[in-house]
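Novice: compute the structure for the input listed below.
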Amino acid sequence: MSNKAAPGPLLTRRRVRGDGVDLAVYEQGDPSRPTVLLVHGYPDTHAVWDETAALLAGRFHVVRYDVRGAGASTRPLGRRRYTFEYLMSDMRAVLDAAAPDRRVHLVGHDWGSIQGWEAVCTMPDRFASFTSISGPCLDHAGHWMRRRLARPTPSNLRRAAGQALRSWYIWFFQTPVLPELLWLAGGTRLFTRALAAGEGVAPRPGHPARTMARDAAAGVGLYRANTPRRLRRPRDRRTDVPTRVIVPTKDPFVSPHLVGGLAAHAPNLSLSVLPAGHWVPRSHPGDVARWVAEHAAEHAAGGAG
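Specialist: So this is what the prediction gives:
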């Protein structure tokens, strides 16, 4: 598919009640067709998927939503309401509203992918396939780091140090108050410039969102509520949901080496390598849509179990 998308079918919006929050849910395409659920990351909204959704909506029922803390959805205060338990309750509410009687094809980018791993490992009966982009399972990442440090060869230490450097912001986000203040004081402008300079992605209506400063300040709770405990004490996670990982080799935040050993946790695994940066839903929507469509066709959705 081309990486330029014409406007897709009409986009409709509704409100769905999540776990103590109202979620803005957006749908395109024929609801009788297989459902693809696109979940955005940090500090984005559903609009990061605009180009990809337009390319998919002719063949699929495409569903997106602003996760808690972002866009037109509710922004709860504090870290506690951003734990995986709340995130999974929200996703179940969206699935129940938009595709109650079928397995869906789940696609996640960044924190949407991190959520996706939690979902396919804890409620696999809801999904026909999973496509992960630039967002590893936190438990897998924790085990990956431990394995490298347990065998401190030069190669393992180099890779562990490389990922640690890429993850610097995770630990910065644990700092009280300062990350929020920086976002609200002009972080969106810096983000926009960095995106254009680093990945060649120009601003367009919807991305970056006008709500980005508030979204980013609230979304810091995702990192505080989930990241330290999962990386320090990773759980055993496994899924049989057919999983495709799109691996951008120039991602400044997620090392491509993190896929090492992943097949032990996701045995029905395939990899698609892309010479691109982190924001591939914006920079390479045609490639993303093509791989999602191929993966969905290979693993057609059945009933919800």
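Novice: every contact and neighbour count from this point should use C-alpha atoms.
Specialist: Will do.
Novice: what distance separates the opening and closing residues of stretch 160-176?
Specialist: Start and end residues of stretch 160-176 are separated by 26 Å (CA to CA, to the nearest Å).
Novice: correct me, but Pro252 touches Gly277?
Specialist: Yes. Taking CA atoms under 8 Å as the definition, Pro252 is a contact partner of Gly277 at 6.8 Å.
Novice: more crowded one of those two?
Specialist: Gly277 (21 against 17; other CA atoms under 10 Å).
Novice: the more buried one touches Val201, doesn't it?
Specialist: No. Gly277 lies out of contact with Val201 (CA under 8 Å); the separation is 10.1 Å.
Novice: quick one: the helices in the stretch 51-200 of the chain?
Specialist: If DSSP state H, counting those that start in this stretch is used as the criterion, the helices of the stretch 51-200 of the chain fall at 84-98, 111-122, 138-150, 154-166, 168-172, 178-182, 188-199.
Novice: want to put them side by side, so please do this one too:
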Amino acid sequence: MADDLHSIALPTGVTLDVQVAGNPSHPPVILLHGFPESHRTWRHIVPDLAQDHFVLAPDQRGYAKSSKPQGIAEYTPEKIVADLLALADHFGLARFTLVGHDWGGAVAWMAALKHPDRIGRLVIVNAPHPLVFQRSLYDDPAQRAASQYITAFRNPGFEAHVDKIGLSAFFDSSFAPHIAPDRIADEKPVYLDQWAQPGALTGMLNWYRASAIVVPAVDTAPDRPAFLDAPFPPTQMPVLAIWGLGDTALLPCQLDQLADHVPDLTIERVDAGHFVPWQNPAAVLAALRRNLSES
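Specialist: I've put the predicted structure just below:
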């Protein structure tokens, strides 16, 4: 399928490539990818969804051929949420269903918490709730150990490491094995082209560097911040969490306290690892269809 990409300049100062599919008169859905991907995350989702929804799937700032502003401060979550809302405004979408995977899910959580008037329904695919995740990094040794890659990605020398081994080796060692090489092999040239865009690798990694999430080292016993037990606002819309139980980076413990902060919650546990839209797109679509039919 040839993606119908539109280059859209936003008042937030960035220009995003956006896949646009479906009839604008149909209910709108915005799909947000995570690291280290692009709108191609949703390759197996968009054609089906676009039959009866108006679908937008942007390459977010820092990724592929979208704008890559310089400086870590340009990648704070609130700036990326502002891109999302500006994109919705561009298409005249007052309210929409928001679907996010990985970092796209982190942005989706923040958008839903900060702008509940805009998000009619939230769908999260293997992306932890911000408080539950931060709490688990202090309280759950397994999750803390599994999250040490975040510290590695924040290292200012990480780009030099990737440059040394080459983008192809980075794809083969850090991305493809988590999906299953046979499912992603034909995508390799697409991703290598996207990652090779000037500033792309730094732009992608800056999402980690700009995040306020604290990842304690495995061998430390840091004081537990009081805010982890302070009141936290609940979500105000129906939330569907689609979770690949084989995720080795974001463990199933992320689901344990979710209902405490999400009053209207549906959890669909899926046979997949972290990259669920690639590994089990049929299950993602089935869960979306069950959920969106209730709209």
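Novice: still on that earlier bit, now the helices of the stretch 51-200 of the first structure in JSON lines, with mean neighbour count and distance to Ser270 of the first structure?
Specialist: Shown next, in JSON lines, are those (neighbours: other CA atoms under 10 Å; distance: least, CA to CA, whole Å):
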{"stretch": "helix 84-98", "mean neighbour count": "19", "distance to Ser270 of the first structure": "24"}
{"stretch": "helix 111-122", "mean neighbour count": "23", "distance to Ser270 of the first structure": "15"}
{"stretch": "helix 138-150", "mean neighbour count": "19", "distance to Ser270 of the first structure": "16"}
{"stretch": "helix 154-166", "mean neighbour count": "16", "distance to Ser270 of the first structure": "22"}
{"stretch": "helix 168-172", "mean neighbour count": "13", "distance to Ser270 of the first structure": "28"}
{"stretch": "helix 178-182", "mean neighbour count": "16", "distance to Ser270 of the first structure": "36"}
{"stretch": "helix 188-199", "mean neighbour count": "15", "distance to Ser270 of the first structure": "25"}
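Novice: to Asp240 of the first structure, which of the ones you listed lies closest?
Specialist: helix 111-122 (8.2 Å; CA to CA).
Novice: equivalent range in the second structure for that closest one?
Specialist: Aligning helix 111-122 of the first structure against the second structure (TM-score structural alignment) gives residues 103-114.
Novice: now swap in stretch 257-265 of the first structure and tell me
Specialist: Using TM-score structural alignment, stretch 257-265 of the first structure pairs with 253-261 in the second structure.
Novice: what does stretch 56-71 of the first structure give?
Specialist: Going by TM-score structural alignment, stretch 56-71 of the first structure sits over residues 49-64 in the second structure.
Novice: before we move on, what about stretch 88-95 of the first structure?
Specialist: The alignment of stretch 88-95 of the first structure onto the second structure (TM-score structural alignment) spans residues 81-88.
Novice: thinking again about what came up before, turn the helices of the stretch 51-200 of the first structure into a markdown table, columns for distance to Val67 of the first structure.
Specialist: Listed next are the helices of the stretch 51-200 of the first structure as a markdown table, based on distance: least, CA to CA, whole Å:
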| stretch | distance to Val67 of the first structure |
| --- | --- |
| helix 84-98 | 8 |
| helix 111-122 | 9 |
| helix 138-150 | 18 |
| helix 154-166 | 24 |
| helix 168-172 | 19 |
| helix 178-182 | 18 |
| helix 188-199 | 19 |
